[in-house]
Every structure is written in structure tokens, then in C-alpha cells.
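**Q** sharing a model that was predicted from the sequence below.
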Amino acid sequence: MSFSTLGLSAPLLKAVKEQGYSEPTPIQKQAIPVILSRKDILAGAQTGTGKTAGFTLPLLELLSSTKPAKSKQSIRALIITPTRELAAQVGESVEVYGKYLSFKSAIIFGGVKINPQLTKLKKGVDIVIATPGRLLDHVSQKSIDLRDVEFLILDEADRMLDMGFINDIKKILAILPKQKQTLLFSATYSEEIKKLSDKLLNSPVLIEVARPNIASQSVKQVVYPVDKERKRELLAHLINEGKWKQVLVFTRTKHGANRLTGQLEKDGITAVAIHGNKSQNARTKALDDFKKGEVRVLVATDIAARGIDIDQLPHVINYELPNVPEDYIHRIGRTGRAGNEGEAISLVCIDEHEYLANIEKLIKNDIQKVWLKDFKPDPSIKAEPINQGGGRGSNSRGRAQNKAPQSPKKEHSRRKNRNSI
């Protein structure tokens, strides 16, 4: 099947061809015709499946075949994403595929000055890609008119709920017209997602291209057991021995990301951190430098990594396992994309054994363990509670030993209230 059979017009097909794509991915094959038939959809799709083009292309097609909005200030299509990086990625997709059409778009997120966004909105745009918080800022300032929105897309809805944006989403939905086409994309189907879809979608078509919480078969998963104090040494060893040029490394905390970046630099390995405390300009530059190969290692937290879209990223390293097992799926989904093979390596100390067990239970598979001769864990070291407070991301020595790590479910609940755009 080619893109030409999906009902897209010549300008869009030309833009797709220029991007080097000839055959649609499974999510695109299923979603594009359904969206073009003006039906709501609930789509389950992991990162890296081509879902962004799966909704961007039919959205542009529908906009070009319908009458424009009532006034210059009216927004015709609203795309809501959980993070700045993902908003930028979707905005780039709209621009790339819509290059031969006359639509104007604006990317709206926090962390940058609002005035340039106000200026762009005042001139009139057809499509807005926004994070919830900054969108509501514009609503309160009356700088955006959502009363004539024809198309609403919620991208990575599970992450938005996980980050505690449900109230913001409800406020936005209350403003939008009832008559509109709605597309909801989510990597996982939680009870919250089901409740949201029941309220939001009108007789939706269910589209699912991969079973929830299943890692891509193109990703080789390996666990290296190692003492916590030797993780950085092992990481440097793997990078240097493998002569890796592009490695995405995940830490649990912002402080941990900064600390690891500094340590890698001292080891002679170029590295840069990306997390919520960095300015948007700093985050954009870090990602650009990583993509261009000017730095070998990008150290990221889970939230900041949303929107990192690199087709041929060969290595993802879990320097610290995530508190929430579903985040493991999202992390390793950054590699093994677009038909390429990838490797996901987890450096696991004794404190993280419960996290590892929960991940293996989720993916219904035991991950291969590899013990490196020079990095075997010291059997005399006992498990200690993982300190999640204060952004320190490390255990506090001197506390009672043999205490299990904090329940991932409790941590998941706490994190909902802590994360922000």
C-alpha cells in the first residue's frame, strides 16, 4: 500500500515524498482513512509508530477541503500535547507536511516569553499546537478564540493524565464547541483514559497497532547488575568500549541528570542534560547538538524526553530504573524505530530489584541479565530505600537497611502532583 491510496491530495503526497516516505506505517494505514471519513478515533499507539503523521496528514487534508473559520481570530484545529518538546515535534510535522498548503500554525507552550505567541495569534492562525498550561494562559488573556474549533487532537493523553493535567483538560474542553471531530492518542489504556474517552468521543473507532505495554521486538533489552556507586564507571566503560557515538541516558531526577553529565564530561565523554529546570532555548540547543552528533550523550528525565524523535538512535540506557514501570516502555521506545534495530540497557543496583520485577511483570518477560567480570555487584551490600525527595535521586546512607524501595504505585500518585510543564 502506498500513501496515494489513502485519499490524500497531491500537495500532501508531494510533501510526504520529499520526506523520503513511500509506504505508510500500520497506524497511518488504519487511522488516515477513518479520520478522513470524519469519525472520532481512540488510537493506541506507542511512540515511534508514525502516529504524528497519522493525524497530521488527514487533518491538513480535511482543513483544505472545508470552509475556513468564521473570523480571522478563530482557531480551526487544536492539538494538545503534554510537553514542550512534543509540541515542537508536532508543530514541525504540521509545517513539513503542510508546506504546499496555505495554513498558518502556532506552537504554544510555557518556558518562553508569551509576547511572540500573542503577536502570532493576533495575525490569525488555523492550527494551534499547545501544552495545557500555556493554552489556558492565552484563554485567560482572551488572546485565543476556541469557539469555532472543528478538530481536537489529544496526543499522548495517558502522559497528560499521568502529569496531573486532567483539570486543565476539563477546563479546555468546557470552552470548545460540542460539534467537532476528536482524535485521542494514547500509548496505554488506563481506566482514566477510558473514562475520558467515554465523555469526549462520539462513537469512536478503536485503532490499535501494538498491544499496550509491550516493548518493540526490534529493541534488544539487557540488564547489567552493578553496585550503585559503580554505575557511572560502567556507563563510561560501555560507551568507550563500544565506541558509541549517540546514547540517550535516563535518570530519575533533574539533579541526577546534571550530576551525571558533569561526571561524564570529566571522563572525557561529551554530554548534555535535558530536563524541566532547563530553559526552552537550552533544551532545544541540547537536543539539536545531540542530533547533529556534537555531543555523544544526552542525559534526560522522563518528562523532558517526551518529544525526542530520532529515527536511528542506537542506544538507550536506563542509568536508573523508572519509578513507574510503564515509563520503561516509553524510554526504550526511543530506540528501534522506523525499522531500525536498537539496544536498551539497564544498569540495575540492588536497591532497584523491586522496580525491575515490576517492569518484567508488566512486559510479561524476563530481561536478559549480563554480569560483566569487572563490575559484578558486591554481595555484602544490602538494599536501601530509594530517596525520591528533594531531587537528590540517591539513597541516604546510614538509614535502616533491608527496607524495600518505596512502592511504585505510591510514587506514581505523588508524581502526578509534582510534575509540571
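**A** Received the coordinates, thanks. Numbers count the residues shown, from 1 in each chain.

**Q** CA only for contacts and neighbour counts going forward, please
**A** Fine.

**Q** okay, strands next: where are they in this protein?
**A** Under the criterion DSSP state E, strands of the chain are mapped to 41-44, 77-80, 105-108, 127-130, 151-154, 181-186, 205-208, 219-225, 247-250, 271-274, 297-300, 315-318, 342-348, 368-369.

**Q** columns distance to residue 357 and mean neighbour count on top of these, output as TSV?
**A** Conversion of the strands of the chain to TSV gives the following (distance: least, C-alpha to C-alpha, whole Å; neighbours: other C-alpha atoms under 10 Å):
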stretch	distance to residue 357	mean neighbour count
strand 41-44	25	23
strand 77-80	34	24
strand 105-108	39	22
strand 127-130	36	25
strand 151-154	32	21
strand 181-186	24	23
strand 205-208	27	16
strand 219-225	12	20
strand 247-250	19	25
strand 271-274	28	26
strand 297-300	23	26
strand 315-318	15	24
strand 342-348	11	22
strand 368-369	13	12
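
**Q** ok, the most centrally placed residue in the chain - contacts?
**A** The chain has residue 306 as the residue nearest its centroid, 2.6 Å off, counting by C-alpha atoms, centre = their mean. Counting by C-alpha atoms under 8 Å, 6 or more residues apart in numbering, residue 306 touches 83, 85, 86.

**Q** and here's the other structure:
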Amino acid sequence: MFDFDMLGLAPALNDALKRANFSQPTPIQNKAIPLALEGHDILGLAQTGTGKTLAFGLPLIDHLLAQPGKPAPKTAKALILAPTRELVNQIAESLRNLTKKTRLRVATVVGGQSIGKQISFLSRGTDILVATPGRLIDLMERGAVDLSSVRHLVLDEADQMLDMGFIHALRRIAPELGTPRQTMLFSATMPKQMEELSQAYLSNPQRVQVSPPGKAADKITQSVHFLSRAEKPGKLRDILSRDTDALTLVFARTKHGAEKLMKGLVEDGFNAASIHGNKSQGQRDRAIKAFRAGEITILVATDVAARGIDIPGVAYVINYDLPEVPDNYVHRIGRTARAGREGEGIAFCAPDEVDQLRQIQKLMKIEIPVASGSMPEVAEPKAPRKRGGFRGRRPQGTNTGRKPQGSKQRRPRRRSAA
């Protein structure tokens, strides 16, 4: 393990790290930064909360500081793509703290904000552009941004972007980027599609991995409560009442469910707010800011926030509803135990969620300790019946609605009166 000041970073970066009280890199930073400084493409695998932003941010800024000249109007020198507005804002905030006393500018473009204002500040050019793919394509189609000067591309939380149809957006964006360029791809999980993505867009990448894909941070204590859906509200209030000052993130499956849950908690005297897709960007930003400051202690969210909340003080993550996608469980509980702290991930599992729990445990290769209740006896889901017709005789009671070929339709047998 080495200190940041042993990396040979630009003096301005070393000063920024000292101001932020960063002295030693995390394992993913320890492995990725030297390779990225040498100009290699990077395929980085590490669970959330391990410092991936600095792993790509420090070498990126160092390269840009060494390049003379300001960006031309409408252009950017580096592009960072992320799946959610919250993550874009979090990345940009971290980078701005590092570039505060330099000539570099960091800009963001996300949906839910004034596209006119985004067009205005992009007209002046920027060094680093952090964007969600959808809004970036909108700006490209309006001629508001020119990506031909981009020589550094970062794909952060790329596995979630794949789930959101990102591959189609990347096919639209990538041909517009400058070449040659350095590409860094970071992810917490490694589905097969990710391998294909890396082969298509990275050139001889250096693979850096600090934990098996799908593994949660070591300092997260996990547990599961088996209970009915009707019992969930009471169990949640019981847990929240034990430590009312702790920052707690509660995940619900749907936007409606998150809002209803939040309002019920507020009615019962809990200090709660919510963020989900039906909230405006301003409402989401204000809720996260209040949560970060401790003005609210409970934040109810959908998975839109799973990758975008970087708040070191989150003590508990409660999966009120288990996610449909097992990887999302890893990202959810990764919102706690950040920056070397300890945290707790609590899951509620109703009888109809047992299969989701099994998939999560299969992904993580662990048995989550049971805190209360017991796993219901739920049969394994049956394999779907293959199409292509029945074998042998058609079961009684089935009706295709077609007449047998070469035969007349039989009349129903007349029943005698009893």
C-alpha cells in the first residue's frame, strides 16, 4: 500500500487530496490509478462504496492538467457516462472538489433540468462532461455538443446502464468520440454482456478486481426477516424506533409504494422523505441534501437512487421489498459501510419473494443470516412448458377452437331427462 503523494500526481491534485483528508488509496484505487496514469484502458470491478470515483477521477484529471489549452466551444475533453441523475451529480461534486483550484471545468447534463441552460453552458466548452446517456443524445441531436475532442471516456456503473438499454445509446455516442482515446469501464458486477461491451469498446484493457463480482463490502452486516406483507409495516417501524438518529435508507420496489410508505412513516412521527421517478429533479436533490445533512433521517427510495447516493453516514439499508434483479440488492446495501465505515443491510422477505432471495444468495454465494421468522416452504418455480404441440394424446378439457381435419364436427350427445 502506498500514499497518494507517491503516485506522482500533479501538485494541485495532491493539495486537493490533503484538503479532503485523503491519504491512502483504497484497494481499487491502489490497483487502477497507476495503470490509468500510464494510459491503459481499464476494466475495473469492485463493489459500491470502494472509491471507484477517485480510481478514474484522479488519473483523468492528471491527464487533463497536462494538456494545454482551453476546450473549444461546444466541446469536451473527457466524457463520463453514468446511469442516474443522482450518480452524475455525485461524480461531478467529487471531481469539482478535486479541480477547485485548477483551470479545469466540470459540467453535467441530466434529464429533468432545463435543457436551455445546459445548451448555454455547453456553448462555452468544458473539460469534463458528466452525463446520463439519454439527455446527452438529446443535446447531440440539437447540435449543442461536439464530442469529437473527447479523448477520455469513462463508463461508470456500466452494468446498470446495460439493464436500462444503455448499449443502444453507446452505439449512438461512441462513433462521435475522438480517437485515439483512453476508455475506463467500472462496474460492481460482471454479467456476460459486460464482457462483450469491454471487448467492443476497450483496447487491451487492464483488468483490476478487488472482490468477486456480486460480493458486498466486508463491513456490511446482513440479515433477513421472513414475514408476511401485512407484517412489514410493523417490523419496519420497530427497527426504525431502535435508533431514531441513524441515517436509514429504505428501498421499495415501486414509485407508488415508496411514496405511500414515506407518507405513512411521516404520519407516525418519523422524520422521512422519498425519492423516486415521479419526483422532480429539484425535489430529489433537496431530499438527498437534507438526508446528507441529517435534517431527515429516513430516505425511502426506489432503485433510481441505488447507484447515486454517496453518503458515508448511512448506517442502515432496509430492503422493504426485495429487488427483481439480484444485482440491485448488492448495489442497494452498498449505500452503507462506505469509506471504511461499518453498516447494516436488512432484508424483508415475504412468501412471494422467496425465489428472489434465493437468486440473491446464489449471486453472492452466501446464506444471509436469519434475524426472525423462517423461510416458507415454497416450491421451486416450474420450468415453462416448451412450445411445439402436445406429445401423444391431448389432455381432456383442452380446446384449440379448430375442427379436426378430415372429419365433421361432432354434435354434443343429447342427455336424457332425469
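**A** Yes, it's here. Every value quoted in this text rests on a predicted model; they were computed, and no experiment measured them.

**Q** TM-score for this pair?
**A** The TM-score (TM-score structural alignment, normalised by the length of structure 2) is 0.88; 383 aligned residues with a C-alpha RMSD of 2.0 Å.

**Q** circling back: can you tell me which of the contacts of residue 306 of structure 1 carry over to structure 2?
**A** Of the contacts of residue 306 of structure 1, the ones still in contact in structure 2 (both residues aligned by TM-score structural alignment, their matches' C-alpha atoms under 8 Å) are 83, 85, 86.

**Q** can I get those residues in JSON lines with neighbour count and distance to residue 323 of structure 1?
**A** Output for these, formatted as JSON lines (neighbours: other C-alpha atoms under 10 Å; distance: C-alpha to C-alpha, whole Å):
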{"residue": "83", "neighbour count": "25", "distance to residue 323 of structure 1": "19"}
{"residue": "85", "neighbour count": "23", "distance to residue 323 of structure 1": "22"}
{"residue": "86", "neighbour count": "24", "distance to residue 323 of structure 1": "22"}
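
**Q** of these, just say which sits nearest to residue 170 of structure 1.
**A** Residue 170 of structure 1 lies nearest to residue 83 out of those, by C-alpha to C-alpha, at 17.4 Å.

**Q** quick one: map that closest one onto structure 2.
**A** Structural correspondence for residue 83 of structure 1 with respect to structure 2 (TM-score structural alignment): residue 84.

**Q** all the helices of structure 2, residue numbers only.
**A** With helices called from DSSP state H, structure 2 shows them at 11-19, 27-37, 52-65, 85-99, 115-122, 133-141, 158-163, 166-173, 192-201, 232-242, 255-267, 281-293, 326-333, 354-364.

**Q** mean distance between the second one and structure 1 after superposition?
**A** Helix 27-37 of structure 2, aligned to structure 1 and superposed, deviates on average by 1.1 Å (mean C-alpha distance after the TM-score superposition for structure 1).

**Q** what angle do that helix and strand 182-187 make?
**A** For helix 27-37 of structure 2 against strand 182-187, the angle by axes from the mean of the first three to the mean of the last three C-alpha atoms, to 10 degrees is 160 degrees.

**Q** which strands or helices does helix 27-37 of structure 2 pack on?
**A** For helix 27-37 of structure 2, the elements it packs on are strand 42-45, helix 52-65, strand 206-209, judged by 3 or more C-alpha pairs under 8 Å, 6 or more residues apart in numbering; DSSP states H and E.

**Q** would you format those as a markdown table with distance to residue 111 of structure 2 included?
**A** Below are the helices and strands packed on helix 27-37 of structure 2 laid out as a markdown table (distance: least, C-alpha to C-alpha, whole Å):
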| stretch | distance to residue 111 of structure 2 |
| --- | --- |
| strand 42-45 | 27 |
| helix 52-65 | 21 |
| strand 206-209 | 32 |
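
**Q** for residue 222 of structure 2, find the nearest of the ones you listed.
**A** Nearest of the helices and strands packed on helix 27-37 of structure 2 to residue 222 of structure 2, taken as C-alpha to C-alpha: strand 42-45 at 21.6 Å.

**Q** and the closest one, how far out from the chain's middle?
**A** Strand 42-45 of structure 2 has its C-alpha centroid displaced from the chain centroid by 16 Å (C-alpha atoms, centre = their mean, to the nearest Å).

**Q** run through who's touching that strand.
**A** Contacts for strand 42-45 of structure 2 (C-alpha under 8 Å, 6+ apart): 28, 32, 35-36, 183-190, 198, 202, 205-211, 213.
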